[in-house]
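>>> Below are the sequence and a predicted model; questions follow.
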Amino acid sequence: MDEIRKLKMATYHLFTFTISKLISTFGAQVYAFAISFHILQITGSATSFAANLLCNILPRTLISPFAGYVADKYSRKKIVILAQISTTLAISGLLYVSLTYGLSLTAIYITTSVLAIASTFSSVTFSSSITGLVDEARIQRAMSLNQMAMSFAAIGSPAAGGLLYGAVSMDTFLIIYIAASIAAVILESTMNFTLFAKRKTEGKTTESMFQSMKAGVSYLKTKQVLMTLIWLCLIVNFLFGAFEVGYSYVLIEKLNLSSQHFGFTQGAFAAGMLILSIYFSVRKEVKYPFLVSKRGILVIGFILGATALPLMIDLSYWAIFTFYMILMFSFGAMIIIINTPIQVMMQKMIEDDYKGRVFSLIETMAMALMPLGMILFGFLYDAVPGQYILLASAAILLGVVVTLARPSVVKKVHPELDGEKRVLSEAGTAV
């Protein structure tokens, strides 16, 4: 295939990838919204609701390393399509049970588990395939469009879910999801996952699964920058539990914000992500991604600490609402500023044959620590005033970033930065 045709195909991939991701993510989030309402409506039990969340998180954590191994060993196109077909069949099975016997908690839990497994295979494989789908110059745009699709889904799915849940039956709801999933399968089947791929071991390796995963860990250890990034991500995800638990607790229990206004602040978070995703999709690639992400995490630390501010000073109701709207918008924007440059850097740094295993290892560790953080901080908020937990978490986060991403580490990642500073300094002296 000549270069011009490849570039045209890459442009096509940008749109099909984004639309497919939007359909599948939007469908999954609307389904999660509706099924959560349904569980609470038929049982009124928080335990049943939590069990469904566990059926989503636990399979993802357990299956992610295996998904990475499969993504590195076999055809990534086949894996993505089979994962989406599995999603379609799982929802079709739930629809059959609903029409035949009526929805039961057991059927919902099984479906949620299957969807979580299929989603893990799909997300790990898609993350591993970006450099095969688009040319190197447009990796940042691909990552930004992916984030944009997720932001659109985050903003629109609660509204769509609420509207549909009140207007149509659960069976109609499931039929709509099945149709959306089939559309995603059709789009994914038209994509060429090997257009720019540089894989050498697809279907050739004789390693066992354990040996392959061990090789992935060994490869990761040779990349000091990646190890630093992973430690930063793990600590940020763990401390994010302080924000996840504390934010709802502070706004609803301590500051008595109405559910409607609380929802608006959540929407501001998604809006911040969306606007920055659009910005990154049209701007040129970030020159110093590690440095930009370091600064973004530092800002996240200050935002985490600022969350406690209305607990320590008297503010009017509308001042509190406005403060958290701005805070959450900034938080959403910072997530994109941190994630997009780092994801682009990782896409370029990690060899094609190891991407599945590396991305799955990162996802496994991040997902394993988030529930632990939420449980720990859940207990802490019952025992200690919220402002102290938020301020202490912010201080720890800032300290970790300053230590792990110290100037000497930044120089190793971006040695050209030192030379650029020297040139600017000499130019200033000459003036």
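Cool, the structure landed. Residues are numbered from 1 along each chain as shown.
>>> drop to CA atoms for contacts and neighbour counts, all remaining ones
Noted.
>>> ok, Gly332 - how many residues close by?
23 (other CA atoms under 10 Å).
>>> Let me see the contact set for it.
Going by CA atoms under 8 Å, 6 or more residues apart in numbering, Gly332 touches Ala268, Phe269, Ala270, Ala271, Gly272, Met273.
>>> residues contacting Gly161?
The contact partners of Gly161, by CA under 8 Å, 6+ apart, come to Val30, Tyr31, Phe33, Ala34.
>>> how about a cut-off of 6 Å?
Val30, Ala34 (CA atoms under 6 Å, 6 or more residues apart in numbering).
>>> Buried residues, the helix or strand where it lies. List them.
Per DSSP states H and E, Gly161 falls inside helix 139-167. For helix 139-167, burial by neighbour count (16 or more other CA atoms under 10 Å) applies to 139-158, 160-161, 164-165.
>>> go on, stretch 290-310?
Here stretch 290-310 shows 290-301, 303-310 as buried, counting by 16+ other CA under 10 Å.
>>> What count of nearby residues applies to the nearest residue to Ala154 once chain neighbours are set aside?
Distances taken as CA to CA, 6 or more residues apart in numbering put Ala270 closest to Ala154, at 6.2 Å, once the chain neighbours are dropped. Number of residues near Ala270 (other CA under 10 Å) recorded here: 24.
>>> distance of Ala270 from Met334?
Distance from Ala270 to Met334, counting by CA to CA, to the nearest Å: 11 Å.
>>> For the particular helix or strand that has Leu54 in it, which helices and strands make contact with it?
Following DSSP H and E, one finds Leu54 within helix 46-73. For helix 46-73, the packing partners by 3 or more CA pairs under 6 Å, 6 or more residues apart in numbering; DSSP states H and E come out as helix 105-133, helix 355-383.
>>> take the one below as the second:
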Amino acid sequence: MSPKSAPNSADSLLHHRAYLAFWCARTASSFGFQMLSVAVGWQIYAITGRAFDLGLIGLVQFFPSVLLALPAGHLADQFDRRRIVLIGQIVEWLAIVMLATMTLLHAINEAGVLLLIFAVSTAKAFESPSLQSMVPALVPTTLLPRAMAVNASAMQAAMIMGPALGGLLYVAGPGVVYAAAAALYLVSTVMVSQLRYEQAPPKREPATLKTLFAGVHFIRERKDVLGVISMDLFAVLLGGATALLPIFAKDILHTGPWGLGLLRAAPAFGALLMSLWLARHSMERNVGKIMFASVAGFGVATLVFALSKVLWLSLLALFALGAFDMVSMVIRGSLVQLDTPDAMRGRVSAVNAIFINTSNQLGEFESGMVAAWLGAVGSAVVGGIGTLAVVGLWVLLFPTLRRRQRLHMASSSA
């Protein structure tokens, strides 16, 4: 059954069951990955005692996510997506099992940890476009925005609780954390292997520059998709004030590590609560205006945080920042998936992932560079004003996005 057709009660129930299995699998692997990230950082620093090596962890994760995105998107549109996800999760599980085994046997070193994390990151790079492209086939079209919100709530919960759980288990040693993460990945792998997923037979095409960059061409031709992705890119690029939280906590708000922990958690809690609300409420009208308003709200929240001198106001601003960001993320994710034909979803998702990963990394770099010139407050103020300027400019450049009423458009007009 096409997800765009009106489902009868039996088909709808099957769709919900399939999505529930998918959601449980993603939740388990997300918790496992967050726990893994905490343990790897602690273990690497315990082995070497060098801050530089902590940067290497980010490096071995960043390069595969960007360099392999386009080939991974091509594969997602050429082969069975469920099988690609399953192979990726099996590779990740094997790498984590090796980490656990070598750690428990005291046979691990820095190079071994980095090599295995590189293997996990490479598998995730191939898995990601297929994973994102599966959702529209698991739920009816009208429920896709809610499904995206439920997905986001699981990711936010994993980001909040996963590191804390990993830190608690680390008391018993990194091997225990890796073993727990491997168990969660095993649960995810089993659920994906049993997932009922129907995909139209893909039209096989050889991997050429044209097919690899087909997602880029598609986004350029679809003004609404280009507008929503590029606006998010520049908003995140300019509004990366959270990278400066240690400076704000110590020098401006005059709080200690506990205050820094609250500041780091506030955006995630705002995003989590907003995702839970969006999972229960549909956005039926004025989605374009809501998108622009949420990004503008993100900019205003950044400005309030930049100028705040008291902890409670800074926490409130970061909470609002996370909530506004979640609204724009759900709209962007749903709109991109619904405006993209199934045969192109893997490649478009890959390009979208490049935008997101690049903006997150470069946004932190931009905030640090501007802070070196203007100070932390100046950097955050520039970011907030820049975000508002982007919203104003994009209102003029993408009028159809501003006037857009619904996330899903009829095929004749999409």
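Nice, thanks for sending it over. Owing to the predicted nature of the structure, the values given are computational and were not obtained by experimental measurement.
>>> Can you give me the TM-score here?
The TM-score (TM-score structural alignment, normalised by the length of the second structure) is 0.91; 402 aligned residues with a CA RMSD of 2.2 Å.
>>> thinking again about what came up before, can you give me the angle the helix holding Leu54 of the first structure makes with helix 105-133?
Relative orientation of helix 46-73 of the first structure and helix 105-133, computed by axes from the mean of the first three to the mean of the last three CA atoms, to 10 degrees: 30 degrees.
>>> Which stretches in the stretch 201-350 of the second structure count as helices?
209-212, 214-221, 223-238, 245-247, 257-280, 287-307, 311-338, 345-397 (DSSP state H, counting those that start in this stretch).
>>> and those helices as JSON lines, adding distance to Ile84 of the second structure?
Shown next, in JSON lines, are the helices of the stretch 201-350 of the second structure (distance: least, CA to CA, whole Å):
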{"stretch": "helix 209-212", "distance to Ile84 of the second structure": "17"}
{"stretch": "helix 214-221", "distance to Ile84 of the second structure": "19"}
{"stretch": "helix 223-238", "distance to Ile84 of the second structure": "25"}
{"stretch": "helix 245-247", "distance to Ile84 of the second structure": "38"}
{"stretch": "helix 257-280", "distance to Ile84 of the second structure": "28"}
{"stretch": "helix 287-307", "distance to Ile84 of the second structure": "32"}
{"stretch": "helix 311-338", "distance to Ile84 of the second structure": "19"}
{"stretch": "helix 345-397", "distance to Ile84 of the second structure": "11"}
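>>> Out of the ones you listed, which is closest to Met102 of the second structure?
Among those, the nearest to Met102 of the second structure by CA to CA is helix 345-397 (30.6 Å).
>>> ok, average deviation of the closest one from the first structure?
Here the mean offset of helix 345-397 of the second structure against the first structure after fitting is 2.0 Å, by mean CA distance after the TM-score superposition for the first structure.
>>> again with stretch 24-35 of the second structure
Counting by mean CA distance after the TM-score superposition for the first structure, stretch 24-35 of the second structure comes out at 0.8 Å.
>>> mind checking the longest helix of the first structure?
helix 3-43 (DSSP state H).
>>> Next, the angle from that one to helix 139-167.
30 degrees.
>>> Please name every helix or strand in contact with helix 3-43 of the first structure.
For helix 3-43 of the first structure, the packing partners by 3+ CA pairs under 6 Å, 6+ apart are helix 139-167.
>>> now the helix it packs on: how far from the chain's centre is it?
Distance of helix 139-167 of the first structure from the chain centroid (CA atoms, centre = their mean, to the nearest Å) equals 12 Å.
>>> In the second structure, which residues correspond to the helix or strand following that helix?
Counting by DSSP H and E, the element after helix 139-167 of the first structure in chain order, helix or strand, is helix 170-189. Aligned by TM-score structural alignment, helix 170-189 of the first structure corresponds to residues 174-193 of the second structure.
>>> The matching stretch vs the first structure, average offset?
Mean deviation for stretch 174-193 of the second structure: 1.3 Å (mean CA distance after the TM-score superposition for the first structure).
>>> If you count neighbours, what's buried in that stretch?
174-189, 191-192.
>>> The second structure: which residue goes with Ala116 of the first structure?
Match for Ala116 of the first structure (TM-score structural alignment): Ser121.
>>> swap that for Gly356 of the first structure, sorry
Match for Gly356 of the first structure (TM-score structural alignment): Gly346.
>>> My guess is that match contacts Leu131. True?
No. Judged on CA atoms under 6 Å, Gly346 of the second structure makes no contact with Leu131 at a distance of 8.7 Å.
>>> More neighbours: which of those two?
Neighbour count, other CA under 10 Å: between Gly346 of the second structure and Leu131, Gly346 has more, with 32 against 20.
>>> quick revisit: tell me the contacts of the residue nearest to the match of Gly356 of the first structure when sequence neighbours are not counted?
Distance criterion CA to CA, 6+ apart; nearest residue to Gly346 of the second structure, sequence neighbours excluded, is Gly73 at 4.4 Å. Listed by CA under 6 Å, 6+ apart, the contact set of Gly73 of the second structure reads Pro129, Gly346, Arg347, Ala350.
>>> And Gly73 of the second structure? What does it align with in the first structure?
Aligned partner of Gly73 of the second structure by TM-score structural alignment: Gly68.
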